[in-house]
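> sequence first, then the predicted structure:
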Amino acid sequence: SHMPVHIVDPREHVFVHAITSECVMLACEVDREDAPVRWYKDGQEVEESDFVVLENEGPHRRLVLPATQPSDGGEFQCVAGDECAYFTVTI
């Protein structure tokens, strides 16, 4: 059976203010451990790199910016099925 996936947390828009070279973690929790989740920044899908780490641990999905730069600021989205969590990061 293909069950729809829902985002459990966060339910509200999250605003993160960071300072340069700080570590920032955006966390999203879904109701199915196997649920595929996609992260977007300013409308572009986020790919893992030296500057972005994507973590999956049980129902938890995390996007980690290990050492933020001013260019890391923006509008992030965690998309699971038809649902979306919104994060605004300012550096």
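Sure, I can see it. Residues are numbered from 1 along each chain as shown.
> for the rest of this, base every contact and every neighbour count on C-alpha atoms.
Fine.
> how many neighbours does residue 79 have?
Residue 79: 18 surrounding residues under other CA atoms under 10 Å.
> tell me which residues touch it, please.
Residue 79 makes contact with 37, 38, 39, 40, 85 under the criterion CA atoms under 8 Å, 6 or more residues apart in numbering.
> list the buried residues for stretch 75-91?
76-80, 84-91 (16 or more other CA atoms under 10 Å).
> where along the chain do the strands fall?
7-9, 14-17, 24-30, 38-41, 44-45, 53-57, 60-65, 74-80, 83-90 (DSSP state E).
> what about versus this one:
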Amino acid sequence: MSLNSADIKRIAHLARIEVSDTEAEATLTKLTGILGLIEQMQAVDTKGIVPMSHSQDVTQRLREDVVTETNQRELFQSIAPAVEGGLYLVPKVIE
């Protein structure tokens, strides 16, 4: 994909950005370089390469999934202002 100064000016207009001629030329040079790099990366044959989630082969140290606290539901409901059927009752906020 090749761009020219008119394309840069049009894109700037769509983005509501004011761009001078010198800025348009500088932007054109940068965008052309970026698009060239993208074309190079797309040209690489990646068939048979397994995608990876991270650049390094690292694993997360995980702790064992063990219950560390006892069930305190009865205690919490005993100190609640209002409970009915095992549910906490709260005042109506929206009318």
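That came through fine. Being a predicted model, the structure only gives us computed values, none of them experimental.
> drop the TM-score for these two in here.
Remark: TM-score between the superposed chains equals 0.17 [TM-score structural alignment, normalised by the length of structure 1]; 25 aligned residues with a CA RMSD of 3.7 Å.
> tell me the contacts of the closest residue to residue 45 of structure 1 other than its chain neighbours?
For residue 45 of structure 1, ignoring the flanking residues on the chain, the nearest one in space by CA to CA, 6 or more residues apart in numbering is residue 39 at 5.9 Å. Contact analysis of residue 39 of structure 1 by CA under 8 Å, 6+ apart lists 45, 46, 63, 76, 77, 78, 79.
> surely residue 83 of structure 2 meets residue 74?
No: using CA atoms under 8 Å as the test, residue 83 of structure 2 is too far from residue 74 to be in contact (10.8 Å).
> in terms of packing, which of these two has more residues around it?
residue 83 (13 against 10).
> distance of that one relative to residue 75 of structure 2?
Computed as CA to CA, to the nearest Å, the residue 83 of structure 2 to residue 75 of structure 2 distance reads 12 Å.
> can you pull the contacts of residue 7 of structure 1?
Residues near residue 7 of structure 1 by CA under 8 Å, 6+ apart: 28, 29, 30, 31, 80, 83, 84, 85.
> should've said residue 5 of structure 2
Taking CA under 8 Å, 6+ apart as the contact definition, residue 5 of structure 2 lies against 21, 24, 25, 28.
> so the nearest residue to the first one once chain neighbours are set aside versus residue 75 of structure 2, what's the distance?
For residue 21 of structure 2, the nearest residue in space outside its immediate sequence neighbours is residue 5; the separation is 8.0 Å by CA to CA, 6+ apart. Taken as CA to CA, the spacing of residue 5 of structure 2 relative to residue 75 of structure 2 amounts to 72 Å.
> how deep is the nearest residue to residue 27 of structure 1 once chain neighbours are set aside tucked in, by neighbour count?
Spatial nearest neighbour of residue 27 of structure 1, excluding adjacent residues (CA to CA, 6+ apart): residue 62 at 4.5 Å. Residue 62 of structure 1 has 18 neighbouring residues, counting by other CA under 10 Å.
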